[in-house]
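Engineer: whatever this is, show me its structure:
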Amino acid sequence: MTTTIESPRAPRTVRRGGVNWEKWGWIYMRVSGVVLVVLIFGHLFVNLMLGDGVKALDFAFVGGKLSNPFWQIWDTLLLWLALIHGANGMRTITNDYAHNRLVGVVLKGAILAATVVLLILGTLVIYTFDPCPAGSPADLLASFCTAG
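Structural biologist: Sure thing, here's the model as predicted:
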């Protein structure tokens, strides 16, 4: 029994015109990976190394951080880049291992739906978070909030 391996120089099938989504997905993974390293290490450094370190992380710390527009944008970039990066990786795994077309479509649809829902919810939390909501009972508010 002999096995024939196709020559790596064999002519490829001609690709139709249009956007090469696989190429742009590959480029996105590299660029977003580099940016994510900076965002993640910046996030960890500020949260764990500056100030009082881990013991300073509490509701007040998060509330103060999310009230600053700089950190809102930082966290939004981190959220969006990480979720899309992860979803693109899952899409690639699905392309590699889902050999049935219907299964591939269902899995990629589920990945897309989960990503969109998490992006919307996460972005809403970042921009609408209020540690001291108006009209809340004083016993339910954090200690740094003024009742009233």
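Engineer: CA atoms for contacts and neighbours, from now on please.
Structural biologist: Fine.
Engineer: tell me which element the spatially most central residue of the chain falls in.
Structural biologist: Among the residues of the chain, the one closest to the centroid is L83, at 2.2 Å (CA atoms, centre = their mean). Applying DSSP states H and E as the criterion places L83 in helix 69-97.
Engineer: quick one: buried residues of that helix?
Structural biologist: 72, 75-85, 87-88, 90-91, 94-95 (16 or more other CA atoms under 10 Å).
Engineer: gap between the two ends of stretch 42-57?
Structural biologist: 16 Å (CA to CA, to the nearest Å).
Engineer: where along this structure do the helices fall?
Structural biologist: 21-44, 59-66, 69-97, 101-128 (DSSP state H).
Engineer: the helix holding L83 to helix 59-66, inter-axis angle?
Structural biologist: Here helix 69-97 runs at an angle of 90 degrees relative to helix 59-66 (axes from the mean of the first three to the mean of the last three CA atoms, to 10 degrees).
Engineer: angle of helix 69-97 against helix 21-44?
Structural biologist: Helix 69-97 runs at 140 degrees relative to helix 21-44, counting by the same axes, to 10 degrees.
Engineer: next, report how far helix 69-97 is displaced from the centre of its chain.
Structural biologist: The chain centre lies 3 Å from the centre of helix 69-97; the measure is CA atoms, centre = their mean, to the nearest Å.
Engineer: here is a second sequence; please produce its structure as well for comparison:
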Amino acid sequence: MSVAQEAATIPAPRTPSVRKKGSNLEKWGWIYMRASGVLLIVLIFGHLFVNLMTGEGIHQIDFAFVAGKLASPFWQWWDVLMLWLALIHGANGMRTIVNDYVGNATVRKILIGSLWASAGFLILLGTLVVFTFDPCLGVTESSSLWDVCQSA
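Structural biologist: Predicted coordinates for the structure are as follows:
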């Protein structure tokens, strides 16, 4: 083989490593990203439609509107599902970016651990806020909500 032919030869691809037994987390992460993306489109556009297109549109959004929505179990679960899917979807996307661009294994593990810890914390906090929201908490006599909260 001449030098010119050798330079034009494409090197052989890396030999694939032997696949470990068990679940393929990368495959399930890939599937999750597609499924959650489709579901998030429905949830987000439904959220935007109800908040911006029905009733008085953007003018209806105030504390009372949010309190009314969060009093309904349907909207609580809608918002929690949107929250969980969005945070896990975003953290998984960031995990993919970290895996692609961070070469040091220790730094990669720290960053990925931080991603999942922050996503878990925000999921926990957001879920607690949605299910324990009380519009009358801390309302005093000088508040405009005083009469509403006293009648409830």
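Engineer: where in structure 2 does the helix holding L83 of structure 1 fall?
Structural biologist: Mapped onto structure 2 using TM-score structural alignment, helix 69-97 of structure 1 covers residues 73-101.
Engineer: post-alignment, that stretch versus structure 1, mean distance?
Structural biologist: With mean CA distance after the TM-score superposition for structure 1, stretch 73-101 of structure 2 departs from structure 1 by a mean of 0.3 Å once superposed.
Engineer: kindly report the same for stretch 41-52 of structure 2.
Structural biologist: Once fitted to structure 1, stretch 41-52 of structure 2 is off its aligned match by 0.2 Å on average (mean CA distance after the TM-score superposition for structure 1).
Engineer: what comes up buried for that stretch?
Structural biologist: Of the residues in stretch 41-52 of structure 2, 43, 47, 51 count as buried by neighbour count, 16+ other CA under 10 Å.
Engineer: can you check stretch 22-32 of structure 2 too?
Structural biologist: Of all the residues in stretch 22-32 of structure 2, those buried under the rule 16+ other CA under 10 Å are Y32.
Engineer: which bit of structure 1 covers that stretch?
Structural biologist: Counting by TM-score structural alignment, stretch 22-32 of structure 2 falls onto residues 18-28 of structure 1.
Engineer: got a list of contacts for that stretch?
Structural biologist: Applying CA atoms under 8 Å, 6 or more residues apart in numbering, the external contacts of stretch 18-28 of structure 1 come out as 85, 88.
Engineer: show me what counts as buried in stretch 105-124 of structure 2.
Structural biologist: Under the neighbour-count criterion of 16+ other CA under 10 Å, stretch 105-124 of structure 2 has 108, 111-112, 115-116, 119-120, 123 buried.
Engineer: what does that stretch rub up against?
Structural biologist: 83-84, 87-88, 91, 94-95, 98-99, 102.
Engineer: show me the contacts for C132 of structure 1.
Structural biologist: 141-142, 145-146.
Engineer: need those in CSV (columns: distance to I5 of structure 1 and neighbour count).
Structural biologist: Listed next are the contacts of C132 of structure 1 as CSV, based on distance: CA to CA, whole Å; neighbours: other CA atoms under 10 Å:
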residue, distance to I5 of structure 1, neighbour count
L141, 69, 15
A142, 68, 13
C145, 71, 14
T146, 74, 10
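Engineer: ok, and the residues you listed in structure 2?
Structural biologist: On the basis of both residues aligned by TM-score structural alignment, their matches' CA atoms under 8 Å, what survives of the contacts of C132 of structure 1 in structure 2 is 142, 146.
Engineer: which among the contacts of C132 of structure 1 gets closest to G33 of structure 1?
Structural biologist: When the contacts of C132 of structure 1 are ranked by distance to G33 of structure 1 (CA to CA), A142 comes first, at 36.9 Å.
Engineer: contact partners for the residue lying closest to A147 of structure 1 once chain neighbours are set aside?
Structural biologist: Among residues not flanking A147 of structure 1 along the chain, A138 sits closest, at 5.2 Å (CA to CA, 6 or more residues apart in numbering). Applying CA under 8 Å, 6+ apart to A138 of structure 1 gives the contacts 146-148.
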